[in-house]
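>>> coords below, sequence missing:
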């Protein structure tokens, strides 16, 4: 049977430790099967304007015309950013990257412009498998593809953050929206993130967090915590979306109210439960 219920997901965003403003934003429309992360560029009062325009344009096009493709919605956001800059909204030269997910029944598609990323996590008996679904639109990716540098050299390249295209680029009448398609399997998550996460954590570190986490909320919180611990040099935004075939634990609605303490849900539940019982006993002894 093909699932039709809205998918479970978790999302977090943080300005990081080096900036006082957040140029990232995200969009979550589970009722439309749409999730998006946008990373603005252009500085204060510009980058956050561009990313918000991307978010709002995609939201508006999907709500008004559900048949609009994800690619067309993103292309519309490019024109909207250009038009806003021409009117004096934000600033000339502002732009944004974007990565978006559309899930429909048992299929999904991911679309992106720039270096915001999507990863597919598959939980397996031997731990799990992390696959990067997107390919960065960046200068170092071009160098890698041409054989000029190795994958190891890419990670620490001084020009790693130079991107080759973005939403709002003045030189482009249209942007190239790359897309990948796939079919959901059981025990899979898709992670969407800005480079504030992927620049701080390599694939191995991301996979370890996802492997240890029992739910998307814990995974999202722990990925954010790890990125901040590693420096938090940029804004950090991420969303984790569950496969529609994920079997939900019958106690899942209760787990989300258990505070994160040790990273192990059973221990967290025991500690929290003991604290609640102790409080009730104390209150009873007071009022008795």
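Good, I have the coordinates. Given the structure is predicted, the values throughout are model-derived calculations rather than measurements.
>>> alpha carbons only for contacts and neighbour counts from here, please
Noted.
>>> what's the first helix or strand after the helix or strand harbouring residue 222?
Applying DSSP states H and E as the criterion places residue 222 in helix 216-229. Downstream of helix 216-229, the first helix or strand assigned by DSSP H and E is strand 236-242.
>>> what helices and strands are in contact with that following strand?
strand 9-14, strand 24-29, strand 34-41, strand 188-193, helix 195-198, helix 216-229 (3 or more CA pairs under 8 Å, 6 or more residues apart in numbering; DSSP states H and E).
>>> mean neighbour count and distance to residue 104 added to the ones you listed, as CSV?
As requested, the helices and strands packed on strand 236-242 are exported to CSV (neighbours: other CA atoms under 10 Å; distance: least, CA to CA, whole Å):
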stretch, mean neighbour count, distance to residue 104
strand 9-14, 20, 15
strand 24-29, 23, 12
strand 34-41, 28, 9
strand 188-193, 26, 14
helix 195-198, 22, 26
helix 216-229, 20, 20
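>>> got another one to weigh against that:
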């Protein structure tokens, strides 16, 4: 009888082997390693529960923010070799926050969560101290109350209406995700205003993410002063105006006079950004048309 159970146990262990790799334990079925998406789902669930427990917040929705940073950001997905090296994805998440986030009490808990994750999933069998603390989340985004930041609420509403996610992914609370990007990610440099958060939101989002185009489109719609230089339409009264890319950053606009007049001053200007300011350089205020003498 003992021999029977020994053979049965050997067959069972051969069919359900466990392979330890770094701080993760991967379960293989039929000798096939599970795909990376399962590993990311495990990471997202664990960190959401951990951050909810260690750094609860009324203004930050950790499910939305962990999902965004793990699934949609350039620094997590496209810079694994530089931000993470040979470390696991949990350390990558912490390294991304360390490199990009404003130091705060809430985000310092990320290090603790990494330590817990490394320990729990380094065990055999793996443990999950936060499994019982996970909360079931509605697939519909929670409604944000309209406060003084009306444009930000409209921006969040625009994203909610524009983004279609896979059924497996819960819809984020966009307002709280925007708060996360605005207040905690990519801090100001030297105490001065840096690049506006609306631009940062676009820059750190993967081009393959379903959020990329809506973030830029909704941003341009509700914060045009951030994405464009001031209009030069008033110059059309005095000049013939042509621009390479409308009033977008990097666009060059040139002016010329009618055939019977001569241009005096700079003939073209470029839309540039410095910190939070968009401006035309050089200025065309001293450009005029004179009658040919």
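Happy to help now that I have it. Remember, it's a predicted structure, so these values are computed and weren't measured experimentally.
>>> drop the TM-score for these two in here.
The TM-score (TM-score structural alignment, normalised by the length of structure 1) is 0.26; 136 aligned residues with a CA RMSD of 6.9 Å.
>>> the helices in the stretch 51-200 of structure 1, which residues?
70-86, 139-146, 151-155, 195-198 (DSSP state H, counting those that start in this stretch).
>>> next, the buried residues of the first one.
Taking 16 or more other CA atoms under 10 Å as the neighbour-count basis, helix 70-86 of structure 1 is seen to contain the buried residues 70-71, 73-82, 84-85.
>>> on contacts alone, who are the packing partners of that helix?
Secondary-structure packing of helix 70-86 of structure 1 (3+ CA pairs under 8 Å, 6+ apart): helix 47-64, strand 95-104.
>>> rerun that using 10 Å as the cut-off
Here helix 70-86 of structure 1 touches helix 47-64, strand 95-104, strand 107-113, strand 178-183, going by 3 or more CA pairs under 10 Å, 6 or more residues apart in numbering; DSSP states H and E.
>>> nearest to residue 183 of structure 1, out of the helices of the stretch 51-200 of structure 1?
Shortest distance between residue 183 of structure 1 and the helices of the stretch 51-200 of structure 1, using CA to CA, is found for helix 70-86: 16.7 Å.
>>> quick one: that closest one to strand 178-183, angle?
Calculated by axes from the mean of the first three to the mean of the last three CA atoms, to 10 degrees, helix 70-86 of structure 1 forms an angle of 150 degrees with strand 178-183.
>>> go ahead and confirm residue 65 of structure 2 touches residue 174.
Yes: with contact defined as CA atoms under 10 Å, residue 65 of structure 2 and residue 174 form a contacting pair (9.2 Å).
>>> so what sits against both of the two?
Shared contacts of residue 65 of structure 2 and residue 174, defined by CA atoms under 10 Å, 6 or more residues apart in numbering, are found at residue 180.
>>> about what we covered before: single out the most deeply packed of the helices and strands packed on helix 70-86 of structure 1.
strand 95-104 (a mean of 26; mean count of other CA atoms under 10 Å).
>>> from the contact counts, what lies against that strand?
Here strand 95-104 of structure 1 touches strand 24-29, strand 34-41, helix 47-64, helix 70-86, strand 107-113, strand 117-122, strand 178-183, strand 188-193, going by 3+ CA pairs under 10 Å, 6+ apart.
>>> what about the strands in the stretch 151-293 of structure 2?
240-243, 252-256, 261-264, 268-274, 277-281, 288-291 (DSSP state E, counting those that start in this stretch).
>>> in the longest one, which of the residues would be classed as buried?
Put plainly, it is strand 268-274 of structure 2. Buried residues in strand 268-274 of structure 2, counted by 16+ other CA under 10 Å: 268, 269, 270, 271, 272, 273.
>>> that older thread, turn the buried residues of helix 70-86 of structure 1 into TSV, columns for distance to residue 208 of structure 1.
What follows is the buried residues of helix 70-86 of structure 1, written out as TSV (distance: CA to CA, whole Å):
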residue	distance to residue 208 of structure 1
70	31
71	32
73	34
74	32
75	35
76	37
77	35
78	35
79	39
80	39
81	37
82	40
84	41
85	41
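>>> closest one of these to residue 253 of structure 1?
Closest approach between those and residue 253 of structure 1, by CA to CA: residue 70, at 31.3 Å.
>>> number of nearby residues for residue 38 of structure 2?
11 (other CA atoms under 10 Å).
>>> quick one: contacts for it?
Neighbours of residue 38 of structure 2 in contact, by CA under 10 Å, 6+ apart: 26, 44.
>>> let's go with 6 Å and repeat that
By CA atoms under 6 Å, 6 or more residues apart in numbering, residue 38 of structure 2 lies in contact with nothing.
>>> element containing it?
helix 36-54.
>>> again, but for residue 280 of structure 1
Under the criterion of DSSP H and E, residue 280 of structure 1 resides in helix 265-287.
>>> picking up where we left off before, any buried residues in whichever helix or strand comes after the helix holding residue 38 of structure 2, and which?
Per DSSP H and E, the first helix or strand lying C-terminal to helix 36-54 of structure 2 is helix 62-71. Along helix 62-71 of structure 2, these residues count as buried under the neighbour rule (16+ other CA under 10 Å): 62, 63, 64, 65, 66, 67, 68, 69, 70, 71.
>>> no more questions from me, cheers.
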